[in-house]
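Novice: 3D model of this:
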Amino acid sequence: MPEPSPSSQRRGRRLLRFGAACVVLSAVAGYVVVQYVTGGADDPGCRVVSGAADGATYEFTPEQAVNAATIAAVGTDREMPERAVAIALATAIQESGLRNLSHGDRDSLGLFQQRPSQGWGTAKQVTDPAYAASIFYEHLAKVPDYTELPLTVAAQRVQRSGYPEAYAKHETDAVLLAAALTGTSAATLTCDGRVGTATVTGPTAVRAALARDFGRDALREADAEADDDGETSAAADSDVPAAQTDGRTVTLPVSRKTTAAGRGVRERGWQLAHWAVANASALHIERVSYAGREWTAGNTDSRWRATDAGSTEAAGASGSAGGTGSVRIVTGQ
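Specialist: Here you go, the predicted structure:
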């Protein structure tokens, strides 16, 4: 049997290398597709569960949690209903996997893949999550009867996507997230609380992030009406921030009408509490407590646990009953 010629051997080696390269590229391409579709939640760190008994859950990363919390906060600050927040979240899951992308189709950028060339704003604006969410809601509010439309139809009328049915597959996850991040569903969002890479941490960073997502009013007493005893809070009519800072702790008073669009104390309190947990890794938050429940970073199950009824952390319990309570956020430094 004749020996293979050197040229045949070289061709064979080239074919083997080519085949191996194809396999690697296919694997990489598959990984990229999966990461885009799932939002890269292979190491989630955060989890939201249904407040009902249906067992529905959604897992996502700390990065996605921060962006989702911003979208929800901007929505409630604009007095948008929970349905609007769900539509916005489903849209962002589909468009970017809830990641603030610096690239996309043509000049598409950010959480919603908004295009500066189509009038959505400058590149800097559409890659600012708070701005991107706000301009999305501005367009959504102009869609007639959007709360009555199927989610994918409402989202498509804003986005004008080439894949108009794509948003529907994210509706279940978006509804779960919206319920937690608007405070409708209590103690349903948890994160591991792993340390992030933020350079500015502590109460100062928490206050700055609250102002970024909710607006400056999140740091002030929103209820200027007389309390049940006919007395008015000293902070109600002043410029003194109601968000009190003591060492590593930020305390956010929650009282009647502290949230827009008629949402109550309980919802506002749980929205702020879930927002803090969603930002735990980014802001180095160690504990969050409200309404007699507490989340602690680093727990193996990251559950909200009942606090001692006589402890300071239980001070927010009255909020769940319609009175005045507080959300307490304890930072790592």
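
Novice: make it CA atoms for all contacts and neighbour counts henceforth
Specialist: OK.

Novice: surely V153 meets S161?
Specialist: No. Here V153 does not reach S161: they are 10.7 Å apart, not a contact under CA atoms under 8 Å.

Novice: SS state for T251?
Specialist: Secondary structure, DSSP: H, G, I helix; E, B strand; the rest coil: T251 is strand.

Novice: okay, V153 and S161: which has more neighbours?
Specialist: Neighbours of V153 and S161, each counted by other CA atoms under 10 Å, are more numerous for V153; the result is 18 against 13.

Novice: who's in contact with the helix or strand A180 falls within?
Specialist: Here A180 sits within helix 171-181, counting by DSSP states H and E. Helix 171-181 has contacts (CA atoms under 8 Å, 6 or more residues apart in numbering) with 48-50, 56-58, 68-69, 72-73, 82-83, 85-87, 89-90, 151, 185-189, 270-271, 274-275.

Novice: and A73, what element?
Specialist: helix 62-77.

Novice: may I see the buried residues of that helix?
Specialist: Residues 62-77 are the ones in helix 62-77 that count as buried (16 or more other CA atoms under 10 Å).

Novice: what's the angle from that helix to helix 171-181?
Specialist: Angle, helix 62-77 to helix 171-181, by axes from the mean of the first three to the mean of the last three CA atoms, to 10 degrees: 70 degrees.

Novice: now for helix 62-77, which elements pack on it?
Specialist: Under the contact definition 3 or more CA pairs under 8 Å, 6 or more residues apart in numbering; DSSP states H and E, helix 62-77 sits against helix 82-96, helix 129-140, helix 171-181, helix 202-214, helix 265-278, helix 280-283.

Novice: quick one: closest of those to Y290.
Specialist: Nearest of these to Y290, taken as CA to CA: helix 265-278 at 6.7 Å.

Novice: give me the contact list for that closest one.
Specialist: 46, 62, 65-66, 69, 180-187, 189-191, 193, 254-259, 285, 288-290, 295, 319-327, 329.

Novice: second input sequence below; structure requested for side-by-side comparison:
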Amino acid sequence: MSESAAPASRPRRGRRVRVAASFAVLLAVAGYVAMRYESGGGGTPTCVVGSGSHTYTLSPEQAANAATISAVGTTRKMPERAVTIALATALQESALRNIDYGDRDSLGLFQQRPSQGWGTPEQIMDPVYSAGIFYDRLAEVPGYSRLPLTVAAQRVQRSGFPQAYAKHEPDAALLAAALTGRSAASLTCAPIRGAKPGDPERVRGELVRAFGPAVLGGAPGAGAADGPEDGKGGGTGPGGTAPGGAGGTASARPEGGGGDPRTVRLPVPAQVGSSGPEGGAADGGSRRGWELAQWAVAQAQALRVTEVAYAGRVWSAREADEGWREDGSGGRPETAEVVIRVAE
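Specialist: Below you'll find the model as predicted:
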């Protein structure tokens, strides 16, 4: 009996294998479709800065780290050139990733070494601290803003490959222009979207860590210094913390009067002398406003940000492929605010 049943069992086993394989393919397709939906329809989550033929593509993780580096620099009144130098350095040292390994005891975005007086491992792994102490050392380099980028970076880093920083200057300059707010509506991201809600208090806390407590109250803010002198802001020192403190928390600004509790609103006063008339950026709004707005977009995946609006433009995670769209409000720079909405 077993001999006569064997031939019939082989086709049945074959059918089961084919059904299982078909089911696996369907699951893979479903996963791919879900990924495209969750990332705004673009597949792998990405961020793009620049326009036309001059663009640079990076991951949301890299964009978030770049935004932190820029925010710490402008809060210290460092010029945009200093932000470009810092970003190019981090691109070379870690590809803008906060890595916990490197040559000998090197760590973090800038591959700083605890044994060389850069701070404790815990401090160096905090992007706010590591960016702050990089700017401290850069500010000590005489005339750094007039030096070739690779020379200025090498004076700080003492790298074994001193010419390596120069190749990152074009991409770093694009990022610096967007993240300091000089280049309006020039950074967009397509983050992964999911079921996990965002936390407005966490957004406020990260704003304070990067920009200092005044950012929540609509104070003018530092902004990148554009004068001919090298900017020198308050330092952290090897044992200190950067603006807002490593554990800084924001004083909550609740959305009263029936406002949306998932929205963070940042008043943006008009700025004079930053870029264009009354500090306005090329696409309207102030440089400070675009700095905050594009910081929020760069942090979208980490902070579960779903929408950012400023100066009559809006970025949405669901329509990320459209970039910054007109929202029809015609926002005025002197009364504008940056509106950040997180996932429900």
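
Novice: what's the TM between chain one and chain two?
Specialist: The pair, once superposed, lands on a TM-score of 0.74 when counted by TM-score structural alignment, normalised by the length of structure 1; 264 aligned residues with a CA RMSD of 2.7 Å.

Novice: against structure 2, where does the helix holding A73 of structure 1 fall?
Specialist: Helix 62-77 of structure 1 corresponds to residues 60-75 in structure 2, going by TM-score structural alignment.

Novice: the matching stretch vs structure 1, average distance?
Specialist: For stretch 60-75 of structure 2, the mean deviation from structure 1 after alignment is 0.4 Å (mean CA distance after the TM-score superposition for structure 1).

Novice: roughly how far apart are the residue nearest the centre of structure 1 and Y36 of structure 1?
Specialist: Nearest to the mean C-alpha position of structure 1, by CA atoms, centre = their mean, lies A68 at 2.0 Å. The spacing between A68 of structure 1 and Y36 of structure 1, counted by CA to CA, to the nearest Å, is 16 Å.

Novice: ok, G55 of structure 1 touching V49?
Specialist: Yes. Using CA under 8 Å, G55 of structure 1 is in contact with V49, at 7.1 Å.

Novice: out of the helices and strands packed on helix 62-77 of structure 1, nearest to V250 of structure 1?
Specialist: helix 202-214 (6.0 Å).

Novice: who does that closest one touch, helix- and strand-wise?
Specialist: Identification of packing neighbours for helix 202-214 of structure 1 by 3+ CA pairs under 8 Å, 6+ apart yields helix 62-77, strand 249-254, helix 280-283.

Novice: figure out how far the next helix or strand after the shortest one is from the centre of its chain.
Specialist: Using DSSP H and E, the helix or strand that directly follows helix 280-283 of structure 1 along the chain is strand 285-290. Here the centre of mass of C-alpha atoms in strand 285-290 of structure 1, compared against the chain's by CA atoms, centre = their mean, to the nearest Å, lies 17 Å away.

Novice: run through who's touching strand 285-290 of structure 1.
Specialist: Strand 285-290 of structure 1 is contacted from outside by 193, 202, 269-270, 273, 276-277, 279-280, 294-297, 313-317, 319, 325-332, using CA under 8 Å, 6+ apart.

Novice: residue in structure 2 paired with V24 of structure 1?
Specialist: Mapped onto structure 2 by TM-score structural alignment, V24 of structure 1 lines up with nothing.

Novice: repeat for L151 of structure 1
Specialist: Checking TM-score structural alignment: L151 of structure 1 goes with L149.

Novice: isn't its match up against A164?
Specialist: No. L149 of structure 2 lies out of contact with A164 (CA under 8 Å); the separation is 10.3 Å.

Novice: compare those two (neighbour count), which wins?
Specialist: Legend: neighbour count by other CA under 10 Å for L149 of structure 2 and A164, higher for L149 (23 against 16).

Novice: quick one: the more buried one from Q157 of structure 2, how far?
Specialist: Relative to Q157 of structure 2, and taking CA to CA, L149 of structure 2 is found at 12 Å.

Novice: likewise for V72 of structure 2?
Specialist: From V72 of structure 2 to Q157 of structure 2 the distance is 18 Å (CA to CA).

Novice: again with A71 of structure 2
Specialist: In terms of CA to CA, A71 of structure 2 sits 21 Å off from Q157 of structure 2.

Novice: which residues sit in contact with the spatially closest residue to W295 of structure 1 that is not a sequence neighbour?
Specialist: Closest residue in space to W295 of structure 1, ignoring its immediate chain neighbours: W304 at 4.6 Å, by CA to CA, 6 or more residues apart in numbering. Each residue near W304 of structure 1 by CA under 8 Å, 6+ apart is listed here: 187-188, 190, 293-296.

Novice: now do E122 of structure 2
Specialist: Under the criterion of CA under 8 Å, 6+ apart, E122 of structure 2 has no neighbours.

Novice: residue in structure 1 matching it?
Specialist: Aligned by TM-score structural alignment, E122 of structure 2 pairs with K124 of structure 1.

Novice: do G205 of structure 2 as well
Specialist: So, by TM-score structural alignment, G205 of structure 2 is matched to A208.

Novice: against A280 of structure 1, how distant is its match?
Specialist: According to CA to CA, A208 of structure 1 and A280 of structure 1 sit 14 Å apart.

Novice: and T190 of structure 1, helix, strand or coil?
Specialist: strand.

Novice: any idea how many residues pack against it?
Specialist: The number of residues packed near T190 of structure 1 is 26, by other CA under 10 Å.

Novice: then A8 of structure 2?
Specialist: Neighbours of A8 of structure 2 under the rule other CA under 10 Å: 10.

Novice: also A27 of structure 1?
Specialist: Around A27 of structure 1 there are 12 other residues, counting by other CA under 10 Å.

Novice: which parts of the host helix or strand of it are buried?
Specialist: Taking DSSP H and E as the definition, A27 of structure 1 sits inside helix 6-38. The neighbour-count check on helix 6-38 of structure 1 (16+ other CA under 10 Å) flags 36, 38 as buried.

Novice: run the chain-centre distance for it.
Specialist: Put simply, helix 6-38 of structure 1 sits 37 Å off its chain's centre (CA atoms, centre = their mean).
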